[in-house]
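Undergrad: have a look; sequence and predicted model below, questions after that.
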Amino acid sequence: MAVSDIDIFDRLRLIRSPNVGPISYRQLIARFGTASAALEALPDLAARVGGRKLTAAGPEAIHREIEYLARVGGHYLFINDADYPALLGELENAPPVLTYKGNIALATQINVAMVGARNASAAGCRMARNIAQELGQRDIVVTSGLARGIDAAAHQGALATGTIAVIAGGIDAVYPPEHTELQERVAAEGLLLAEMPPGTEPRARHFPYRNRIIAGLSAGTVVVEAIPKSGSLITARLAGEAGREVMAIPGSPLDPRSRGCNQLIREGATLVQDAGEIAELIAPLDQRVRSKPSAQPHFDFIAEAGDGERNAIFELLSPNFAAVDELVRLSGMPSAQVQMVLLELELAGRLERGAGARVRLTA
């Protein structure tokens, strides 16, 4: 790890503290310089907007987490570490810390996400497996979510050459249960990644967060089979928002599992049919993948906000999502002040962040 043991401990305390998410974590580090200083500032920041007293994660809990992760054979990967994936680090809401098992070097290689239906057809699974195998032969790592169907087929096809599985729970959680052996093989022969703390059982709310990591890690996302409004299409949308290639394999309009892919193509995704076409599309991103994660979003908070600024921002917010840029425009305030007010509201538990730099008041 690139940071000191004390700093590791403080960073873990900060990200595990209530109401501290990926964006607020990075804002706090940018604002206060160190995790230790940010931890001291948490109660005051939350209190500025009428929040209840915010207590940081306790040292005892962090000690237990570190010891438990070591017992299950896991390791930490922090956003400033040299092995942190460059493309993932470009996301505004990139995970400040991941846990992993396996070959972390795979995270710094160019990779493609392959996702699709859980109830995939035999033909779809065969296609995913074959394309994943061919991508591996071209030194491209295949990333997926270890779900049933297309995900599992993609991992199986790429096991021999390199595959990354991003799971929704903690690094020690297995889901679905029938993938115990496959998950163990990925951890031994590839790379297993998790954002949730070890010991966390996967819940429905965790899967969108997992999907953003799959999309963010990858130079491009390929959807093999998917129904409309599926998690696979969410992953594809996140990939597009991150400026990555979105690709889809077309299918028969008579099969509901092809409608999501056909819809993506109609909306602008690139139609692909084999590994060669995929490799050609992602080639321009190769240099960015191999660079150090120096292109991380910059958070600059040099301007404190007063009660007048807080009230102005609060009046612009509602239970409906609004773009942060729109709040800056309508308020006429410097972005630094707007972001500070939003940070205070989030720490107080009064603000929710959505995709695409949007925010709203919590219920």
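TA: Okay, I see it. Nothing here was measured: the structure is a model prediction, and the numbers come from that model.
Undergrad: drop to CA atoms for contacts and neighbour counts, all remaining ones
TA: Fine.
Undergrad: distance check, the residue most central in space within the chain against P85.
TA: The centroid of the chain falls nearest to I213 when counting by C-alpha atoms, centre = their mean (2.9 Å). In this structure, I213 and P85 are separated by 10 Å, where distance is defined by C-alpha to C-alpha, to the nearest Å.
Undergrad: coming back round to it: element containing the residue nearest to the centre of the chain, please.
TA: I213 is located in helix 207-217, with elements delineated by DSSP states H and E.
Undergrad: likewise for V142?
TA: Here V142 is covered by strand 141-144, with elements defined by DSSP H and E.
Undergrad: now for the helix or strand immediately after that strand in the chain, which elements pack on it?
TA: Heading C-terminal from strand 141-144, the first helix or strand you meet, by DSSP H and E, is helix 150-158. Helix 150-158 sits against strand 111-115, helix 122-137, strand 141-144, strand 163-167, with contacts defined as 3 or more C-alpha pairs under 8 Å, 6 or more residues apart in numbering; DSSP states H and E.
Undergrad: can you rerun that using 7 Å?
TA: If contacts are counted by 3 or more C-alpha pairs under 7 Å, 6 or more residues apart in numbering; DSSP states H and E, helix 150-158 sits against strand 111-115, helix 122-137.
Undergrad: before we go on, here's another structure to hold up against the first:
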Amino acid sequence: MTRPANSQKGIRLSDRQRLNWLRLIRSENVGPVTFRDLISHFGSAGDALQMLPELMRRGGGNRPIRVATVEDAEREMELIDKIGARFVGMGEPDYPPYLRHYEASPPLLAIKGDASLFEAPPVAIVGARNSSIAGNRFTHRLVKELGDAGYAIVSGLARGIDAAAHEASLETGTIAVLAGGLDKPYPPENMHLYNAIPEKNGVLVSEMPMGWEPRARDFPRRNRIIAGISLGLVVIEAANRSGSLISARLAGEMGRLLFAVPGSPLDPRSFGTNKLLKNGAILVTEASDIIEALTPLIGPLNGQKTGPMGGATGELPFNAPTQDSTLDEAAVSPMMLLNDPERESIIDALSPVPTDPDALIRHTGLHPSQVFLVLLELDLAGRIARHSGGAVSLLQA
């Protein structure tokens, strides 16, 4: 398949910014949402890094926060370069365009392969690890037809349906999202795919540090990237308790189209997919079912792409500056004026029940930047949990 040169607009990070972004996202208690909030409040990763110890202290942290050092970041960049990969920041032209619209998208992705593949409309294929012969055969047929129609295939390099999807899309374009570091593929039996994907017509993607061995809790994190990269997600064989159903839930929360392949009611591997169909997923028996549903979202395949809700994909998801700037005193003055009673009023309003920040703003009557600053402080101190939709809850001591 021939693809146009990457036409996505965006701002290229300088080497200094990229290093600071990597340091910030690798620092203790800084996740994707916290990263975005820190950049929005302080204007640059460099300024945010300087503020981390003070923010954690204000949030009630009882020990120094671990801030990733320049040496740590430089070492990881050297390891990435050694395997022929690179870091791409959110807002840069080579960042997957649909993923950047998700609130918890990774600020930095390690990628290996041809980034122009992100220009093709992406469809995620997920399913059972212990897939049936029939399930694998259908996956091959479906993926071949989607690839021939110009679609890129996204999956998680797992056993079963994932492996079948990657195998069938090696020639037309496949994106594999890893749960561990880019140098730690899993499972071992899929090493042939791991090696072939960047050499043929695909991209390997990971948000995790180099050398990171995937753990059970890392796979749902990976699943959110699979769903976020894609316009739609197709589930082929999934039991009632299945990681594929987590991907399906995440896809629904992101506003992606959800597809499911029906199966025998006697096969436990079809219980999950059949339930998805009962709950409104689009039934798939052939590739045209997917293509017809996605065509209104993307328009002609050789035209300019649009976002999952029809908007342009070139804009930055937050106020990332074009260069490391000094701290804007006017922007942070409401935060600096926050006193202890005001801070306590925000903490007192929180509970183990997820609460929307807008409700906190209304309840306390404080400036939004003051509320979000306290949430940042509590997050860095490990005292709150973040939930989908931006809600937060207080963790029990």
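TA: Everything's here; your move. Computed from a predicted structure; not experimentally measured.
Undergrad: what separation do you get for the aligned partner of A128 of the first structure in the second structure and A248 of the second structure?
TA: Matched by TM-score structural alignment, A128 of the first structure corresponds to T139 in the second structure. Look at T139 of the second structure and A248 of the second structure: by C-alpha to C-alpha, they are 17 Å apart.
Undergrad: would L250 of the second structure count as being in a helix?
TA: Yes - if the criterion is DSSP: H, G, I helix; E, B strand; the rest coil, then L250 of the second structure is within a helix.
Undergrad: so E225 of the first structure, which state does it fall into?
TA: coil.
Undergrad: what residues does the nearest residue to it once chain neighbours are set aside make contact with?
TA: Closest residue in space to E225 of the first structure, ignoring its immediate chain neighbours: G116 at 4.8 Å, by C-alpha to C-alpha, 6 or more residues apart in numbering. With contact taken as C-alpha atoms under 7 Å, 6 or more residues apart in numbering, G116 of the first structure is in contact with I150, D151, V223, V224, E225, A226, S232.
Undergrad: what's the burial count for the last one?
TA: If I follow you right, that is S232 of the first structure. The tally of other residues near S232 of the first structure (other C-alpha atoms under 10 Å) stands at 27.
Undergrad: now do the contacts for the aligned partner of it in the second structure.
TA: Under the alignment defined by TM-score structural alignment, S232 of the first structure corresponds to S244 in the second structure. Neighbour list for S244 of the second structure: V126, G127, V235, A238 [criterion: C-alpha under 7 Å, 6+ apart].
Undergrad: just the element for the equivalent of K112 of the second structure over in the first structure, please.
TA: Using TM-score structural alignment, the equivalent of K112 of the second structure in the first structure is K101. Secondary structure from DSSP H and E places K101 of the first structure in strand 97-102.
Undergrad: ok, average deviation of that strand from the second structure?
TA: Strand 97-102 of the first structure: mean distance to aligned residues in the second structure after superposition is 0.6 Å, counting by mean C-alpha distance after the TM-score superposition for the first structure.
Undergrad: which residues touch that strand?
TA: Strand 97-102 of the first structure has contacts (C-alpha under 7 Å, 6+ apart) with 73-79, 171, 187-195.
Undergrad: 8 Å instead?
TA: Residues external to strand 97-102 of the first structure that are found in contact with it (C-alpha atoms under 8 Å, 6 or more residues apart in numbering): 12, 73-79, 171, 186-198.
Undergrad: which of these fall within strands?
TA: Using DSSP state E to define strands, the subset of the contacts of strand 97-102 of the first structure located there is H75, Y76, L77, F78, L191, L192, L193, A194.
Undergrad: to which residue of the second structure is the second one aligned?
TA: With TM-score structural alignment as the criterion, the equivalent of Y76 of the first structure in the second structure is F87.
Undergrad: ok, now how distant is its match from Y95 of the second structure?
TA: 9 Å.
Undergrad: and R256 of the second structure, how close does it get to M335 of the second structure?
TA: Using C-alpha to C-alpha, we find R256 of the second structure at a distance of 36 Å from M335 of the second structure.
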